[in-house]
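Participant: Any chance you can model this:
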Amino acid sequence: MERMSVLERTPPHPDVSAFDLQQVLEALVDPVRRGIVAQLASSGEDIACGGFGLTVSKSTATHHFKVLREAGVIRQYYVGTSRMNALRRADMDTAFPGLLDAITVAHGSRRSPA
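Facilitator: Alright, predicted model coming up:
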């Protein structure tokens, strides 16, 4: 049995020049996906898919990660058997300055009691 290389296991990610504002906004409209982004932004480190404590099924979580990855919001890579997630903050700030900050601030204010 052949072993897969790291590159073969790494899912494709769009280049910054290919980011599409409509696709990014559609990815961020879902509250579960905004929660993933907010957790990555506040953690300061990459998080494994199972480390988010999401209240959705594994297959639904996989879908949410894929939408964020295909929009360019997150980068996914493997460490052993864990699929890690990293916020592409620098890339997003290059393409859409201030967008991630606005999203994470708005998400945080909605979770706080009034």
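
Participant: From here on, just use CA atoms for contacts and neighbour counts.
Facilitator: Will do.

Participant: contacting residues for the residue nearest the centre of the chain?
Facilitator: Geometric centre of the chain, nearest residue: I74, 3.5 Å, by Cα atoms, centre = their mean. Residues near I74 by Cα atoms under 8 Å, 6 or more residues apart in numbering: 65, 68, 85-88.

Participant: Buried by neighbour count, from these: which ones?
Facilitator: Among those, those scoring as buried are 65, 68, 85-88 (criterion: 16 or more other Cα atoms under 10 Å).

Participant: Give me the subset of the residues you listed lying in strands.
Facilitator: In this view, these that belong to strands under DSSP state E are 85-87.

Participant: Could you report the distance from the closest residue in space to V24 that isn't next to it in sequence to D93?
Facilitator: Nearest non-adjacent residue to V24, counting by Cα to Cα, 6 or more residues apart in numbering: A71, 5.2 Å away. Separation of A71 from D93 (Cα to Cα, to the nearest Å) stands at 14 Å.

Participant: this one next, for a side-by-side:
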Amino acid sequence: MATAPSTTRELAHPTREEIRLEGVLHALSDPMRLSVVRDLAEQDEELSCSHFVLPVTKSTSTHHFRVLRESGVLQQVYRGTAKMNGLRRDDLDALFPGLLDSVLAAAAGQAHRLGRS
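Facilitator: This next block holds a predicted model:
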């Protein structure tokens, strides 16, 4: 069962056991969401939503972060007024060994090949 928020400032996240491969793959299939995950993996720390400059409206950006959170790819927490995002690498690596690293390596290779490194 997903962890339910206890206050309006907490966000619901799936437990490790609730994370599904098809949800993770769906979340990573979108270029905007994959870009967010690549940034988080490169920084290896929590980043605020405002760190990411996505060429979409705020509501679309919010949707992308929600898909990443609800699929179990991201952990989101409020720190003051900032919503911080962290990659759930430990959970993903435990459930799907090598998947995240393979996807990130493939995305980096594609970006390099297309001149978007």
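
Participant: so what number do they get for TM-score?
Facilitator: In this superposition the chains share a TM-score of 0.90, using TM-score structural alignment, normalised by the length of the first structure; 109 aligned residues with a Cα RMSD of 1.4 Å.

Participant: The helix or strand containing Y77 of the first structure vs the second structure, average offset?
Facilitator: Under the criterion of DSSP states H and E, Y77 of the first structure resides in strand 74-79. When the second structure is overlaid, strand 74-79 of the first structure sits 0.4 Å from its aligned residues on average, using mean Cα distance after the TM-score superposition for the first structure.

Participant: quick one on the thing from earlier: how near is the residue nearest to V24 of the first structure to G98 of the first structure?
Facilitator: Per Cα to Cα, A71 of the first structure is found 16 Å from G98 of the first structure.

Participant: Those two: which has the busier surroundings?
Facilitator: Neighbour count, other Cα atoms under 10 Å: between A71 of the first structure and G98, A71 has more, with 25 against 12.

Participant: Now for E45 of the second structure: which residues touch it?
Facilitator: Each residue near E45 of the second structure by Cα under 8 Å, 6+ apart is listed here: G86.

Participant: Mind doing that once more with 10 Å?
Facilitator: 39, 84-87 (Cα atoms under 10 Å, 6 or more residues apart in numbering).

Participant: Also R69 of the second structure?
Facilitator: Counting by Cα under 10 Å, 6+ apart, R69 of the second structure touches 11-14, 24, 27, 63, 75-76, 85-88.

Participant: again, but for L99 of the second structure
Facilitator: With contact set as Cα under 10 Å, 6+ apart, L99 of the second structure has these partners: 21, 24-25, 92-93, 105.

Participant: R83 of the first structure too?
Facilitator: Taking Cα under 10 Å, 6+ apart as the test, what R83 of the first structure contacts is 9-11, 46-50, 76-77.

Participant: Let me see the ranges of the helices in the second structure.
Facilitator: 21-28, 31-43, 58-71, 89-95, 99-113 (DSSP state H).
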